[in-house]
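> how would this look folded up:
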Amino acid sequence: MKKFRPQPGFVVKAYRFALDPNAVQERALHSHCGAARAAYNWAVAWIEASWWQRKAESTYGIPQEQLTQWRPWSLPALRKAFNAVKHTDPRFAAWWQDNSKEAYNTGLANAAAAFDNYARSRQGQRRGRAMGIPRFKSKRKARPSCRFTTGTIRADADADGRHVTLPRLGTLRTHEPTVKLLARIQAGTARILSATVRHERGRWFVSLQTEVKRDLVPSPGPAWRSASTSV
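Below is the predicted model:
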């Protein structure tokens, strides 16, 4: 995945807010994050199926050039394969339309990144400890999360400045005011690039990756946390 490069004079900063969803919104948040995990697990199984098939075929003496083709793990390839089966695969057919396409894209993108990191690690092109083959994510252990890169993503200019709007999830209330971010957006010195929702320690949070004009960014300090420019 290509790294996002901010325009000259700008940096990327994450604005994080605790969410205060109602019961319906909380169910939708869990559904979106569950869809991301399901898509990730589907991608892992789909990719590895060709690996195990090739391994089985090789034990029968089938020539290398006649073995089952490797399945690609690029994000475009995974999207194409997933879109071809989501209407009929029993794991998705009954409910895939309940969530934003960004939920499934989150899982597919994470799978593509995981296999890319695994391949680079095997080839000695990745620093750090060796990475194992990507594993399935369990509902019990995986941290629920979902990323939105398209659709309506905004901090709302309402009376109390405590709402954000996300695709399919609609307008959600935040515990903290978003007025500082909103003021910068309205001044043309900031724009939201993406949003990620996560469930941590029993609460929901949204992190808004934002391109911000550099002269508005304070000097590094305990309260300042600048996000990576990788989006």
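
> from now on I want contacts and neighbour counts done on CA atoms only, so please keep to that.
OK.

> contacting residues around Arg16?
205-208 (Cα atoms under 8 Å, 6 or more residues apart in numbering).

> could you also give me the structure for this next sequence, so I can compare it with the first?
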Amino acid sequence: MLLGFKTELKLNHIQRINIVKHCGVARHAWNWGLSLTKQILDHNQNNPDEKIKFPTAIDLHKWLVALVKPENQWYYECSKSAPQEALRNLRQSWDRCFQKKSGVPRFKKKGKHDSCTLEGTVKILSNHKIQVPKIGILKTYERLPQTQPKSVTISRQADRWFISFKIEVETKISNLTKIVGVDLGVKNLATLSTGEVIPGAKSYQKYQSKLRRLQWLNRHKIIGSNNWKKAQLKIARLHRKIANIRKDTLHKLTTLLAKNHGVIVIEDLNVSGMLANHKLAASISDMGFYELRRQLEYKCQLYGSKLVIVDRWFPSSKTCSHCGVKKETLSLSERVFNCDSCGFECDRDVNAAINLSKAVS
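Purely as a prediction, here's the structure:
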């Protein structure tokens, strides 16, 4: 099983400049390829009788070498894999767009989501050193796994740079047969069928006033000035802190579930539809339901447990977990479930979690 590994880099000034150059080349190749492919799509739409074949990643790279590189000599200062991988990612983005899995790819802007992928002479030299093409030997704060990755991705979060690559890990075989139902919510991140309640990090809610204050102070600064850059860095650091707190909570919960249970049952939530409710959109985004499901999928595979996704129309909240009678209506304000048939009384979320655990038995 392939698992992603990501750690922070310990860089000097020259290495930072070289990495920024590689990110700039990758961004330029992406924007050039996106502009070209959009022109081809517009031409095919306006001239159905004279359609041009949509280019592959190899075609785009050949055109880049023939048309763009000779006019931009700074391309030769960086590894050839940086623009090549950017065009490959662009082609994959178009494929997802054509399959209606995502929207149309967007142009990239300098300083936002800077990253580049490098392949070739990638070697892990010691516990804290890794060699990458053109840039050379990079140091890390964390111990590196002793493997030889084929490619690495270097990305930036605020003022810190991270390197990531895939490693091969052995999957475990779990002997656990315990079934647990997990009901996700806005008030609490997860309620288990055992009655245990896992509170959410709510990091955005905690730092929302501070974030608003920083953005408000930045409103009159001249874009591109030193004071504007300092303010943007403070905002980016706070966004990174908010995201890290949320990820930490999700990783602890998903590891706890996958390690200690044989079968985990969750609902197939329509997160995009839930975000349409503007009163709850911020709270739903703050919980990270999609990320929780993504982590559960690979961690269950890693630890040998089984993840069961119940249909989103399954009436887990309206059904009595004691007698099985379904209620016709149940408002969101009713936090305690009262069964009119058998008189069973239980917390609404615990009742839903128990119903989820019974859905596979």
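
> after superposition, what is the TM-score?
TM-score of the superposed chains, computed with TM-score structural alignment, normalised by the length of the first structure, equals 0.69; 181 aligned residues with a Cα RMSD of 2.6 Å.

> that older thread, please dump the contacts of Arg16 of the first structure into JSON lines; it should also carry distance to Leu67 of the first structure and secondary structure for every row.
Converted to JSON lines, the contacts of Arg16 of the first structure look like this (distance: Cα to Cα, whole Å; DSSP: H, G, I helix; E, B strand; the rest coil):
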{"residue": "Phe205", "distance to Leu67 of the first structure": "46", "secondary structure": "strand"}
{"residue": "Val206", "distance to Leu67 of the first structure": "45", "secondary structure": "strand"}
{"residue": "Ser207", "distance to Leu67 of the first structure": "45", "secondary structure": "strand"}
{"residue": "Leu208", "distance to Leu67 of the first structure": "45", "secondary structure": "strand"}
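
> most neighbours among those residues, please name it.
Counting neighbours by other Cα atoms under 10 Å, Leu208 leads the contacts of Arg16 of the first structure with 25 neighbours.

> quick check: it touching Ala190?
No - the criterion here is Cα atoms under 8 Å, and Leu208 of the first structure misses it with Ala190 at 11.3 Å.

> quick one: the helices in the first structure?
23-59, 75-85, 101-122, 179-186 (DSSP state H).

> which of those is buried the deepest?
Mean neighbours per residue, mean count of other Cα atoms under 10 Å, is largest over the helices of the first structure for helix 101-122, with a mean of 21.

> angle of it against helix 23-59?
Relative orientation of helix 101-122 of the first structure versus helix 23-59 (axes from the mean of the first three to the mean of the last three Cα atoms, to 10 degrees): 40 degrees.

> contacts for helix 101-122 of the first structure next, please.
Residues from elsewhere that reach helix 101-122 of the first structure (Cα under 8 Å, 6+ apart): 1, 32-33, 35-41, 43-44, 73-75, 78-79, 126-127, 130-134, 146-150.

> pretty sure Leu307 of the second structure is in a strand, no?
Yes - residue state for Leu307 of the second structure (DSSP: H, G, I helix; E, B strand; the rest coil) corresponds to a strand.

> chain neighbours aside, what residue packs nearest to it?
Using Cα to Cα, 6 or more residues apart in numbering and skipping the chain neighbours, the partner closest in space to Leu307 of the second structure is Ile264 (4.9 Å).

> one more: Trp73 of the first structure?
Leaving out its chain neighbours, the residue that sits closest to Trp73 of the first structure by Cα to Cα, 6+ apart is Ala112, at 5.3 Å.

> can you pull out the helices in the stretch 201-350 of the second structure?
Counting by DSSP state H, counting those that start in this stretch, the stretch 201-350 of the second structure has helices at residues 203-217, 226-260, 271-274, 281-287, 289-303, 348-358.

> out of these, which one sits most buried?
Stretch with highest mean neighbour count among the helices of the stretch 201-350 of the second structure: helix 348-358 (a mean of 25; mean count of other Cα under 10 Å).

> centre of the chain to it, how far?
How far helix 348-358 of the second structure lies from its chain's middle: 28 Å, per Cα atoms, centre = their mean, to the nearest Å.

> in the first structure, what residues pair with that helix?
Mapping helix 348-358 of the second structure onto the first structure (TM-score structural alignment) gives no aligned residues.

> the corresponding residue of the first structure for Gly120 of the second structure - how many residues pack around it?
Matched by TM-score structural alignment, Gly120 of the second structure corresponds to Gly151 in the first structure. When counting by other Cα under 10 Å, one arrives at 14 neighbours for Gly151 of the first structure.

> quick one: map Lys134 of the second structure onto the first structure.
The criterion is TM-score structural alignment: under it, Lys134 of the second structure has Arg168 as its aligned partner in the first structure.

> wait, its match sits on Phe148?
No - using Cα under 8 Å, Arg168 of the first structure is not in contact with Phe148, being 10.3 Å away.

> roughly how far does the residue nearest to Trp73 of the first structure sit from Ser50 of the first structure?
Look at Ala112 of the first structure and Ser50 of the first structure: by Cα to Cα, to the nearest Å, they are 15 Å apart.

> identify the residue spatially nearest to Ile197 of the first structure, adjacent ones excluded.
For the record, residue 197 of the first structure is Val, not Ile. Spatially, and ignoring its direct neighbours in sequence, Val197 of the first structure is nearest to Val206 (4.4 Å; Cα to Cα, 6+ apart).
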